[in-house]
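[1] got a predicted structure plus its sequence, pasted below:
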Amino acid sequence: MSIPQIKQKVVAYVRVSTGKQEASGLGIEAQLEYIHTAAKAQHWEVVAVFQETVSGTKAPEQRPEMAKAIAMALSMNIPIVAAKIDRISRDVEHMASLMKRVQLKVATMPQADNFQLHLFAALAEQERAFISQRTKDALKALQERADNGCVESIAKVQRRAHNLVGARQAKADMSKAIIPDGSAPKKISPHVAALMPHVKGFLFDGVKTLQGLADALNNAGHFTSRGGSWHPTSVARLMDSLSVSFMK
């Protein structure tokens, strides 16, 4: 008779930067999938998921949700797991400081120890610097061509400016859900916003009960914001946040 393997408890941390990742919500879902796949393979038990939208340049301890994750990990003496190392930080100094306080795990390389993670953080920091410089150089060259009268470059500069304005508006729109009765708009998280098309699809397909919608979301692999399963109560809150109802 085999002895059941004891699962290691972990705290999951999910982060997206402002911009396209937040607007799409895909970054969050992908990270949760990485974490849950690794948890299944490594026999981890995810006891909580902390999720936020904040720039990775900010020190981990200064991010509200990461601070909560750190506090829980320390109180329970368990690791924090992220999908990829850059979700924690690409700053070597930040990583080194955090490693002195809490154990870290990364879903894409679950066997890596702190020394290995430190090396990968150094590579990630270098990559970030290279990408930043290449982007600046490309934009500078584009602006110079536009200033010299290049019609194609002028059009690209104008499109970029237009896209930046559109991205800012999309960010504002995604943070709100308009209430049908005309009352004040309701703020929703990127994770909830990303679930909107899936919920509407299930309702369109004929799901007519809270339990039925919970089962549909769970079977499709759509987790709650904390990485757990859906239940009638949490589905009711989700539908209220999205201002949707069952089709008659």
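    Perfect, I can see it now.

[2] from here on, just use CA atoms for contacts and neighbour counts.
    Fine.

[3] grab the longest helix from the chain for me.
    helix 114-147 (DSSP state H).

[4] give me the buried positions along that helix.
    Residues of helix 114-147 classed as buried: Asn114, Leu117, His118, Phe120, Ala121, Ala122, Ala124, Glu125, Leu142, Gln143, Arg145, Ala146 (neighbour count, 16 or more other Cα atoms under 10 Å).

[5] for whichever helix or strand comes after it, buried residues please.
    Tracing the chain past helix 114-147, the next element assigned as helix or strand by DSSP states H and E is helix 151-174. Buried residues in helix 151-174, counted by 16+ other Cα under 10 Å: Ser153, Ile154, Val157, Ala170, Lys171, Met174.

[6] what sits against the nearest residue to the first one once chain neighbours are set aside?
    Residue nearest to Ser153 in three dimensions, not counting chain neighbours: Ala146, with 4.8 Å by Cα to Cα, 6 or more residues apart in numbering. For Ala146, the contacting residues are Glu152, Ser153, Ile154, Val157, by Cα atoms under 8 Å, 6 or more residues apart in numbering.

[7] below is structure B, check it against A:
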Amino acid sequence: MANGKFIAYHRVSTAKQGASGLGLEAQREAVTGFLNGGAWTLVAEVVEVESGKRNDRPKLAEALALCRLHGATLVIAKLDRLARNVAFISGLMEAGVDFVAVDFPQANRLTVHILAAVAEHEAAMISARTKAALGAAKARGVKLGGDRGNLPKVARQGHAAGLATRQERAARRAADLAPIIASIRAGGVESLNGIAAELNRREIPTARGGTWSAVQVGRVLERGA
């Protein structure tokens, strides 16, 4: 039984849509059937006409942005509607958006396991190469080891990295909000209070899940939205 907010993403290839049985209506019916029976909200539906072999799909990027803005889950009818390669799924996971495939609901968890296995293998390979390089350096007489007494510097570096991560998240959210705010302005709303009210009317929460105020809108605009 489905619960929460969802953004539906449908991808169709016009040349194959009729013959494959994976047309737009079939995808809509599959998603509707999956969501039926729970306390769910379908916030938006995004349709893209594109080849599954390409990764640069603007409508999918739009759907992911909507998911982040609304705190929603991306729902698709079939797993192959999303991508046919692990690299793309990895990119999706890095986007910070949960997704579910109607025909294979376990794919979300399974994909994470697969990516973890791949990452673990790569980490082991990197570790092996690093050890080999250190061994070769030691054989050449290179003194190994670093300054272990400079903990304040390490702490400052950790703080800077955390700050950079927060700034990156804020910038990404501002970018997600940019087309939404632009559409609000195009409708004649220019004041910060007016934009905040419209964002609240559209049920788009703030980064912390609250309601918008003029001050918060101003901060987003300062970041380039």
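    Alright, I've got the coordinates. The shown structure was predicted, so the numbers you read here are calculated from the model rather than taken from an experiment.

[8] TM-score for this pair?
    The TM-score (TM-score structural alignment, normalised by the length of the second structure) is 0.45; 114 aligned residues with a Cα RMSD of 2.9 Å.

[9] next, the angle helix 151-174 makes with the longest helix of the first structure.
    Angle, helix 114-147 of the first structure to helix 151-174, by axes from the mean of the first three to the mean of the last three Cα atoms, to 10 degrees: 130 degrees.

[10] still on that earlier bit, among the buried residues of helix 114-147 of the first structure, which two are most distant?
    The largest distance within those, taken as Cα to Cα, falls between Asn114 and Ala146 and amounts to 47.5 Å.

[11] if we can go back for a sec, need the buried residues of helix 114-147 of the first structure in a markdown table with distance to His36 of the first structure, can you?
    Output for the buried residues of helix 114-147 of the first structure, formatted as a markdown table (distance: Cα to Cα, whole Å):
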| residue | distance to His36 of the first structure |
| --- | --- |
| Asn114 | 21 |
| Leu117 | 20 |
| His118 | 23 |
| Phe120 | 22 |
| Ala121 | 22 |
| Ala122 | 26 |
| Ala124 | 23 |
| Glu125 | 26 |
| Leu142 | 42 |
| Gln143 | 44 |
| Arg145 | 48 |
| Ala146 | 48 |
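
[12] show me where the first structure has strands.
    8-16, 44-53, 80-82, 104-106, 176-177, 186-187 (DSSP state E).

[13] what residues does the first one touch?
    If you take Cα under 8 Å, 6+ apart as the criterion, strand 8-16 of the first structure is touched by 22, 27-28, 31-32, 35, 43-55, 66, 69, 72-73, 78-83, 87-88.

[14] what residues sit buried inside that strand?
    Neighbour count says strand 8-16 of the first structure has Lys9, Val10, Val11, Ala12, Tyr13, Val14, Arg15, Val16 buried, by 16+ other Cα under 10 Å.

[15] same thing with the third one?
    Residues of strand 80-82 of the first structure classed as buried by neighbour count (16+ other Cα under 10 Å): Ile80, Val81, Ala82.

[16] so Ile181 of the second structure makes contact with Ile195?
    Yes - with contact defined as Cα atoms under 8 Å, Ile181 of the second structure counts as touching Ile195 (7.1 Å).

[17] that older thread, ok, of the buried residues of helix 151-174 of the first structure, which one's closest to Pro232 of the first structure?
    Of the buried residues of helix 151-174 of the first structure, the one sitting nearest to Pro232 of the first structure (Cα to Cα) turns out to be Met174, at 24.9 Å.
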